[in-house]
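Chemist: below is the sequence, then the predicted model.
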Amino acid sequence: MAPVRTGLDERLEQLQSQLVDDLDEVRRIYALSIASLVKLDVGNVDEVIKARDQARKISWERTGDILLVLSLNQPMMGDLRMISTILRGADTVERANRHARDISMISQYLVDEVGIGRIPETLSDLIQKMADSLDRVIHVIAESVNDGTETDIEDLTGRWDDISQIWESCQEVISSTPGKDIGSKAGRLNLFKAISRIERTGYNFIRFASYWHHALKNEWISIGKQ
C-alpha cells in the first residue's frame, strides 16, 4: 500500500513559508539588539525581550504544526529529512531570539549597573561587522528556504570565517582595553559574553545550513571551520 501523502507537499511548503517569516523577524530583532550594544542605546531592549517570549511561543506552535503533518501523512524518507530540518530551523530561530535578548540585557546592564556611556569605537566597529556577516548568513538561508534551493556554500563559508576571525579580534580588544574604558571586570566579562552570543548564533545557523543541504541532497557537508 502506497504511503499517504495527500496534501503533504502543500503542508511542507507552508512550513517552509513560516520558517522564512521567522527568519526575517529574527533578523529584525537581532539588528535591534546589536544596535543596543554598539551604541549602548537601550531604547529597544523591551521590544527585544518581548520578541524572545513571542518566539518561544511560536516555536511551540511550529512544533505542533510539524507533529500534525506527521500524524496526517505517511512521509517518505525525503519528506522526513525536510520535516526534521524545518524543526531544526524553528529551534535555531528560537535560540537566536534568546541570544538577541541576552545581548540587549547585557547592554542594559552596562548602562545601568556598570555605568559606561559607550564602548570603544574599535570594538563597536568589529561587533557591527560581525553582526553584518551574521545577518548575511541568515539572509542567504532564508532565500534558500523560500525558494527550496541549495544555499550558496561559498558565501556562507566566507561569512562564517569572517565571524570567527572577528570574534577572536573582539576578544583581543576586550582583553587589552583599560578597565576604565570598558567598565572594569564586570564590563569586560559581559562584553565577552555578548560577542560569544553572536558567534554562537552564527554557528547555529551554519549548522542549520548543513542540515538544509542534507534535506535536499541526502549528503552531509561541513561549512567552514566548525
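Modeler: Looks like it arrived, so ask away. Predicted model, so just to flag it, every value in this text is computed and none were measured.
Chemist: please count neighbours and contacts with C-alpha atoms only from this point.
Modeler: Will do.
Chemist: and the helix or strand where residue 71 lies, what does it pack onto?
Modeler: For residue 71, the host element (DSSP states H and E) is helix 45-72. The helices and strands touching helix 45-72, judged by 3 or more C-alpha pairs under 8 Å, 6 or more residues apart in numbering; DSSP states H and E, are helix 8-38, helix 77-109.
Chemist: so what angle separates the directions of it and helix 77-109?
Modeler: Angle of helix 45-72 versus helix 77-109, following axes from the mean of the first three to the mean of the last three C-alpha atoms, to 10 degrees, is 170 degrees.
Chemist: between helix 45-72 and helix 8-38, how many degrees?
Modeler: Helix 45-72 runs at 160 degrees relative to helix 8-38, counting by the same axes, to 10 degrees.
Chemist: list the buried residues in helix 45-72.
Modeler: By neighbour count on 16 or more other C-alpha atoms under 10 Å, the buried set for helix 45-72 is 45, 48-49, 51-52, 55-56, 58-59, 62-63, 65-66, 69.
Chemist: is it possible to get JSON lines of these that adds distance to residue 157?
Modeler: As requested, these are exported to JSON lines (distance: C-alpha to C-alpha, whole Å):
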{"residue": "45", "distance to residue 157": "31"}
{"residue": "48", "distance to residue 157": "28"}
{"residue": "49", "distance to residue 157": "31"}
{"residue": "51", "distance to residue 157": "29"}
{"residue": "52", "distance to residue 157": "28"}
{"residue": "55", "distance to residue 157": "27"}
{"residue": "56", "distance to residue 157": "29"}
{"residue": "58", "distance to residue 157": "29"}
{"residue": "59", "distance to residue 157": "27"}
{"residue": "62", "distance to residue 157": "29"}
{"residue": "63", "distance to residue 157": "29"}
{"residue": "65", "distance to residue 157": "32"}
{"residue": "66", "distance to residue 157": "30"}
{"residue": "69", "distance to residue 157": "33"}
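Chemist: between those residues, which is nearest residue 99?
Modeler: Nearest to residue 99 among those: residue 52, at 8.8 Å, using C-alpha to C-alpha.
Chemist: next, name the residue at the spatial heart of this protein.
Modeler: residue 96 (3.8 Å; C-alpha atoms, centre = their mean).
Chemist: my guess is it contacts residue 25, does it?
Modeler: No - contact between residue 96 and residue 25 fails when scored by C-alpha atoms under 8 Å: they sit 10.6 Å apart.
Chemist: is residue 5 within a helix or a strand, and which one?
Modeler: Using DSSP H and E, residue 5 falls within no helix or strand.
Chemist: okay, one more to line up with it:
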Amino acid sequence: MSPPPVRTNLDERMAILRGMMDRFFQMVHEGYTSTYREADRDVAFQESMELRSDAAAQAEHLAQELLLVLSLNQPLLSDLRIVAASLRSLDVLERLARHARDIANARRDWAERAKEGANFPIGISEGLDSMHNDVLELLELARACFVKQESVPVERILELHSSANKVFDETLEALLEESKSKVAGREGRMLLVTIARRLERSAYNLMRLFDLWNHAQTNQWIRFESMAHED
C-alpha cells in the first residue's frame, strides 16, 4: 500500500490563500456595488477602471500562489479539485470587474443623454436595480463557498438566477415596446441593453462557479444554471 501524500504546510497554505481570496471577493463586491450606485457617473467610471486593473493584478498574483501549492505539495484529488475551482473563481471575479467597467461606461454615456432630456424608464431602472442586487447576493454566496468552504445553497441560487433571468427578459421586452423618444433612440436602448446584458452575464458566470465548487466538494457535476431554466 503506497504511503499517503505529503501534506507539509498544505493546509496552512490553503488557509492563507482563502484569506487572500476573501479580500479579492470583497474588493470585487465593493467595486461592483459602488461603480453602479455612485451618483457621479464620471467618478463611477474612473473607479471601475481602477477596479478592472486591480482585479487583473490580484487574479494573476493569486493564480501564481495557487500553482505554487501544486508544485510544493502533493495534494489529494479533492485538493486538486478545490485548487482548480479556485483558479476558475479568479477568472470569474476578474470578469465581473470587466462587467462593472462596461456597466459604468454605459451609465456614464446615458447620463450624457439625460442632459439632453433623455428619460430613463422607471420600470426598467427598477428592473436593473433588482438584477444588480441579485448578482451581489450571488457573489456573497460564492464568497461563502470559496472562503468558508460552505456547501452550495442550491435553492437560494436558483431563486436568484431565475429572478435575474426573468427581469432580463422583461427588460428586453420593455425596451422593444418603448418609443424612441422615451429612451433616447436606438443608441439609448443599446446602452440599456448593455447594462442588462452585463448583469445577466455576471449572474450566469457565478452560476457556473457554483457548478465548479459543488464538483470540488462532492466530485459530482451538476449544472445549476440548467436547473434554473427548467424551473
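Modeler: Ah, there it is. Since we're looking at a predicted model, the values are computed, not measured.
Chemist: ok, back up a step: show me the one of the helices and strands packed on helix 45-72 of structure 1 that comes nearest residue 134 of structure 1.
Modeler: Ranking the helices and strands packed on helix 45-72 of structure 1 by proximity to residue 134 of structure 1 (C-alpha to C-alpha) places helix 8-38 first, at 9.0 Å.
Chemist: elements contacting that closest one?
Modeler: The contact analysis (3+ C-alpha pairs under 8 Å, 6+ apart) places helix 8-38 of structure 1 against helix 45-72, helix 77-109, helix 121-147.
Chemist: run the chain-centre distance for that helix.
Modeler: Mean C-alpha position of helix 8-38 of structure 1 versus that of the full chain (C-alpha atoms, centre = their mean, to the nearest Å) differs by 9 Å.
Chemist: ok, now stretch 107-117 of structure 2?
Modeler: 26 Å.
Chemist: ok, now how distant is the residue nearest to the centre of structure 1 from residue 42 of structure 1?
Modeler: Note on residue 96 of structure 1: its distance to residue 42 of structure 1, by C-alpha to C-alpha, to the nearest Å, is 19 Å.
Chemist: isn't residue 75 of structure 1 right up against residue 6?
Modeler: No - Residue 75 of structure 1 lies out of contact with residue 6 (C-alpha under 8 Å); the separation is 9.9 Å.
Chemist: ok, and the closest non-adjacent residue to the counterpart of residue 66 of structure 1 in structure 2?
Modeler: Matched across to structure 2, residue 66 of structure 1 falls on residue 66, judged by TM-score structural alignment. In space, residue 66 of structure 2 comes closest to residue 83 once its chain neighbours are excluded; the distance is 6.6 Å by C-alpha to C-alpha, 6 or more residues apart in numbering.
Chemist: tell me which residue of structure 1 matches up with the one you found.
Modeler: Using TM-score structural alignment, residue 83 of structure 2 sits opposite residue 83 in structure 1.
Chemist: just give me the neighbour total for that match.
Modeler: Neighbour count for residue 83 of structure 1, taken as other C-alpha atoms under 10 Å: 21.
Chemist: ends of stretch 113-131 of structure 2, what's the gap?
Modeler: Note: stretch 113-131 of structure 2 ends 23 Å apart using C-alpha to C-alpha.
Chemist: that stretch: which residues count as buried?
Modeler: Buried residues in stretch 113-131 of structure 2, counting neighbours by 16+ other C-alpha under 10 Å, are found at 113, 118, 120, 124, 127-131.
Chemist: redo those as TSV? Include distance to residue 182 of structure 2.
Modeler: Converted to TSV, those look like this (distance: C-alpha to C-alpha, whole Å):
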residue	distance to residue 182 of structure 2
113	11
118	7
120	7
124	12
127	17
128	17
129	19
130	21
131	22
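Chemist: ok so, going back, post-alignment, the helix holding residue 71 of structure 1 versus structure 2, mean distance?
Modeler: Compared with structure 2 after the fit, helix 45-72 of structure 1 shows a mean deviation of 0.9 Å (mean C-alpha distance after the TM-score superposition for structure 1).
Chemist: cool, stretch 167-174 of structure 1 as well?
Modeler: By mean C-alpha distance after the TM-score superposition for structure 1, the fitted stretch 167-174 of structure 1 averages 0.9 Å away from its aligned residues in structure 2.
Chemist: kindly name the residues of structure 2 that line up with that stretch.
Modeler: Mapping stretch 167-174 of structure 1 onto structure 2 (TM-score structural alignment) gives residues 168-175.
Chemist: mind listing what's buried in that stretch?
Modeler: Across stretch 168-175 of structure 2, burial judged by 16+ other C-alpha under 10 Å covers 168, 171-172, 175.
Chemist: which among these gets closest to residue 184 of structure 2?
Modeler: Taking C-alpha to C-alpha as the measure, residue 184 of structure 2 sits nearest to residue 175 out of those, at 11.2 Å.
Chemist: quick check: chain neighbours aside, which residue is closest to that closest one?
Modeler: In space, not counting the residues next to it along the chain, residue 175 of structure 2 is nearest to residue 189; the distance is 6.6 Å by C-alpha to C-alpha, 6+ apart.
Chemist: wait, the one you found sits on residue 177?
Modeler: No - applying C-alpha under 8 Å as the test, residue 189 of structure 2 and residue 177 come out as separate, 10.8 Å apart.
Chemist: who has more neighbours, the two?
Modeler: Comparing residue 189 of structure 2 with residue 177 by neighbour count (other C-alpha under 10 Å), the higher total belongs to residue 189, at 20 against 9.
Chemist: other SSEs contacting whichever strand or helix holds the more buried one?
Modeler: Assessed by DSSP H and E, residue 189 of structure 2 sits inside helix 185-218. In this structure, helix 185-218 of structure 2 packs against helix 77-115, helix 122-148, helix 154-177, helix 224-230, with contacts taken as 3+ C-alpha pairs under 8 Å, 6+ apart.
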